[in-house]
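Visitor: quick one, what's the 3D model for this:
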Amino acid sequence: MTTSKQSPVALVTGGSRGLGKSMALHLADRGVGVIVTYRGGAAEAADVVKQIEAKGGKAAALALDVADTRGFGAFAEAVKAALAGRFGRERLDFLVNNAGIGVHASFAETTEDQFDALVSVHLKGTFFLTQKLLPLIADGGRILNVSSGLTRFTFPGYGAYAAMKGAVEVLTHYMAKELGPRKISVNVLAPGAIETDFGGGRVRDNAELNKMIAAQTALGRVGLPDDIGGVVALLLSPGSHWINGQRIEASGGMFL
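Guide: Here you go, the predicted structure:
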């Protein structure tokens, strides 16, 4: 963390709903100022800001399409302006690369368009957005990339998605090594199955699938967004800075 006595500030991509929303709210509960990004859900993002401000916190919402690298320069300028205008800061303390999309298709049926969309959001977006924001991240700050339990265990229909997340996990190691001189720690969080609208809400809405996953999870249920939001707040807490270059799975013990 920065040595400044000011409250830290986090940027959470895809923070308007689902896991990102829970991350933002949990961070705010710990006194962290939060910038959330959204692609199409401006009203949802505004509601997250409203909830944080109702608790006495500070927040802002910015539009971002993580698949469009051409917009990253303008987005970085918007972040810089939000830091100065809303938080009285010049730098971010935390970056959470959470925004993502899901594709469910067998290996044999995955199209090149689906594959390219996953690359653009999960790998290319994470790589170049972080690169663009590096000048705005404080020395001693943290970066947390979001992966998936699917990089450890297989589940038919998620091969392309899991491959992108596997690449993000390798990238995390390199980021941790190369940003070490700036004392920036970089880790990757791998959630298990969570009840959200992600990927069409299959885990949440398909009772048979939900029951099957719960039966294969040591804690006996499918995860909830707050399970992940709490872990993110923990990993970005002051006592966790020495954790670096690590993959942390938060799955309740799936497929042990």
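Visitor: from here on, just use CA atoms for contacts and neighbour counts.
Guide: OK.
Visitor: quick one, strands of the stretch 1-150 of the chain?
Guide: 9-12, 33-38, 59-63, 92-97, 137-146 (DSSP state E, counting those that start in this stretch).
Visitor: buried set for whatever helix or strand comes next after the longest one?
Guide: Taking DSSP states H and E as the definition, the helix or strand that follows strand 137-146 towards the C-terminus is helix 159-179. Judged by neighbour count using 16 or more other CA atoms under 10 Å, the buried positions of helix 159-179 are 159-166, 168-169, 171-173, 175-177, 179.
Visitor: and this one, please, so the two structures can be compared:
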Amino acid sequence: MAIQKIALVTGGSRGIGKDISIKLAQKGVDIILTYHSNKNEAEKTIAEIAATGSKAVAIQLNTADTNSFENFFKEANSALQNTFGADRIDFLINNAGTSLTSPILDTTVAQFDEMMNIHIKGVYFLTQKALSYLRDGGRIINISSATSRVSFPGVSAYAMMKGAIDVYTRYLALELGARGITANVVAPGAVFGGGAMEDTPEIRTHVASITALGRVATPDDIGGVVAFLCSGDANWVNGQRIEMTGGMNL
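Guide: Coordinates of the predicted model:
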């Protein structure tokens, strides 16, 4: 009989987060996913997960609001007990986020603070609270971005936050090693379809032109590597950044 595994996936109702949730479910992992505002989309994702034979629940969460985390984990703990008959999660995937395209001269303090609250402060303190629910030997996968390696005009604030996530992940790996918990980064490039980034034919053409594989990415290109990092085959992968761009700007 397979051992039950449970993943918490933030922003798991659409885009990359949805693909991660489904790819994990296909491997028999049960899912707690969060959504920001689109409950209908979350319910559709829950139905798709159920079709794989795995169980799932969706809980509303604004990852920028650290004051809401205590109540969120009370709700998540209730779901663990009542839906899954468990008291721990095995995998934490910090995926929720938004994008921002704004030149340095035009970026406002409010825009900067929003990026910081979502992509650094939210991830840092959600992870901190999740650690009491994460089983020893568990996995943390943080979603970063190719923009923390390669610079593009207009994404300085967003890219800075993702660079911080790369650093944070290394420290998680170091400090949690005694518990057998690994922490790694998956850093996609431009991913089109269901995400928050700007999507036009011109942008798609440009991205394809600077990508070695000659096309743009869709969410389906990303989730499988996250599922791999949650598998037994990735036991010795720790503190690493895996970039997934199809060979962008090599």
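Visitor: and the residue lying closest to residue 199 of structure 2 once chain neighbours are set aside, how far is that from residue 167 of structure 2?
Guide: Computed as CA to CA, 6 or more residues apart in numbering, the closest residue to residue 199 of structure 2 that is not its neighbour in sequence is residue 192, at 6.7 Å. Residue 192 of structure 2 is 26 Å from residue 167 of structure 2, where distance means CA to CA, to the nearest Å.
Visitor: how about the contacts made by the counterpart of residue 169 of structure 1 in structure 2?
Guide: Superposed on structure 2 with TM-score structural alignment, residue 169 of structure 1 falls opposite residue 166. Applying CA atoms under 8 Å, 6 or more residues apart in numbering to residue 166 of structure 2 gives the contacts 144, 185, 241.
Visitor: give me the neighbour count for the aligned partner of the second one in structure 1.
Guide: Okay, so that is residue 185 of structure 2. In structure 1, the residue paired with residue 185 of structure 2 according to TM-score structural alignment is residue 188. When neighbours are defined as other CA atoms under 10 Å, residue 188 of structure 1 has 26 of them.
Visitor: Three-state assignment for residue 188 of structure 1, please.
Guide: strand (DSSP: H, G, I helix; E, B strand; the rest coil).
Visitor: that one contacts residue 246, correct?
Guide: Yes - assessed by CA atoms under 8 Å, residue 188 of structure 1 is found in contact with residue 246 at 6.2 Å.
Visitor: adding distance to residue 44 of structure 2, write the contacts of residue 166 of structure 2 out as JSON lines.
Guide: Shown next, in JSON lines, are the contacts of residue 166 of structure 2 (distance: CA to CA, whole Å):
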{"residue": "144", "distance to residue 44 of structure 2": "26"}
{"residue": "185", "distance to residue 44 of structure 2": "27"}
{"residue": "241", "distance to residue 44 of structure 2": "31"}
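Visitor: going by distance to residue 26 of structure 2, which of these wins?
Guide: Ranked by distance to residue 26 of structure 2 (CA to CA), the contacts of residue 166 of structure 2 are led by residue 185 at 21.6 Å.
Visitor: distance of the closest one relative to residue 145 of structure 2?
Guide: In terms of CA to CA, residue 185 of structure 2 sits 9 Å off from residue 145 of structure 2.
Visitor: so who does the residue nearest in space to the middle of structure 1 touch?
Guide: Geometric centre of structure 1, nearest residue: residue 98, 2.0 Å, by CA atoms, centre = their mean. Going by CA under 8 Å, 6+ apart, residue 98 of structure 1 touches 12, 13, 14, 15, 20, 145, 146.
Visitor: who wins for neighbours among those residues?
Guide: Most surrounded of those: other CA under 10 Å gives residue 15, at 31 neighbours.
Visitor: map it across to structure 2 for me.
Guide: Looks like residue 15 of structure 1 aligns to residue 12 there (TM-score structural alignment).
Visitor: could you do residue 104 of structure 1 as well?
Guide: So residue 104 of structure 1 corresponds to residue 101, using TM-score structural alignment.
Visitor: pretty sure its match sits against residue 155.
Guide: Yes - the criterion here is CA under 8 Å, and residue 101 of structure 2 meets it with residue 155 at 5.1 Å.
Visitor: for the match of residue 185 of structure 2, give me its contacts.
Guide: 144, 145, 146, 147, 169, 172, 245, 246, 247, 248.
Visitor: switch the cut-off to 10 Å
Guide: 96-97, 143-148, 165, 168-173, 244-249 (CA atoms under 10 Å, 6 or more residues apart in numbering).
Visitor: for residue 83 of structure 2, same thing?
Guide: 30, 32, 55, 56, 57, 77.
Visitor: one more: residue 52 of structure 1?
Guide: Applying CA under 10 Å, 6+ apart, the residues near residue 52 of structure 1 are 24, 25, 26, 27, 28, 29, 33, 34, 46, 58, 59, 60.
Visitor: aligned partner of the fifth one in structure 2?
Guide: Taking TM-score structural alignment, residue 28 of structure 1 has residue 25 as its aligned residue in structure 2.
Visitor: nearest residue to its match other than its sequence neighbours?
Guide: residue 54 (5.6 Å).
Visitor: how close does the counterpart of the one you found in structure 1 get to residue 253 of structure 1?
Guide: In structure 1, the residue paired with residue 54 of structure 2 is residue 57, using TM-score structural alignment. Distance, residue 57 of structure 1 to residue 253 of structure 1, using CA to CA: 33 Å.
Visitor: cool, and residue 6 of structure 1?
Guide: For residue 6 of structure 1, the distance to residue 253 of structure 1 - CA to CA - is 37 Å.
Visitor: what of residue 222 of structure 1?
Guide: 10 Å.
Visitor: quickly list what's touching both of these two.
Guide: 192, 214, 216.
Visitor: in three-state terms, label the nearest residue to the second one once chain neighbours are set aside for me.
Guide: Beyond its immediate neighbours in the sequence, the residue positioned closest to residue 214 of structure 1 (CA to CA, 6+ apart) is residue 221, lying 4.1 Å away. The three-state label given to residue 221 of structure 1 by three-state DSSP is coil.
Visitor: quick one: map residue 221 of structure 1 onto structure 2.
Guide: By TM-score structural alignment, residue 221 of structure 1 lines up with residue 215.
Visitor: what's the burial count for its match?
Guide: 16.
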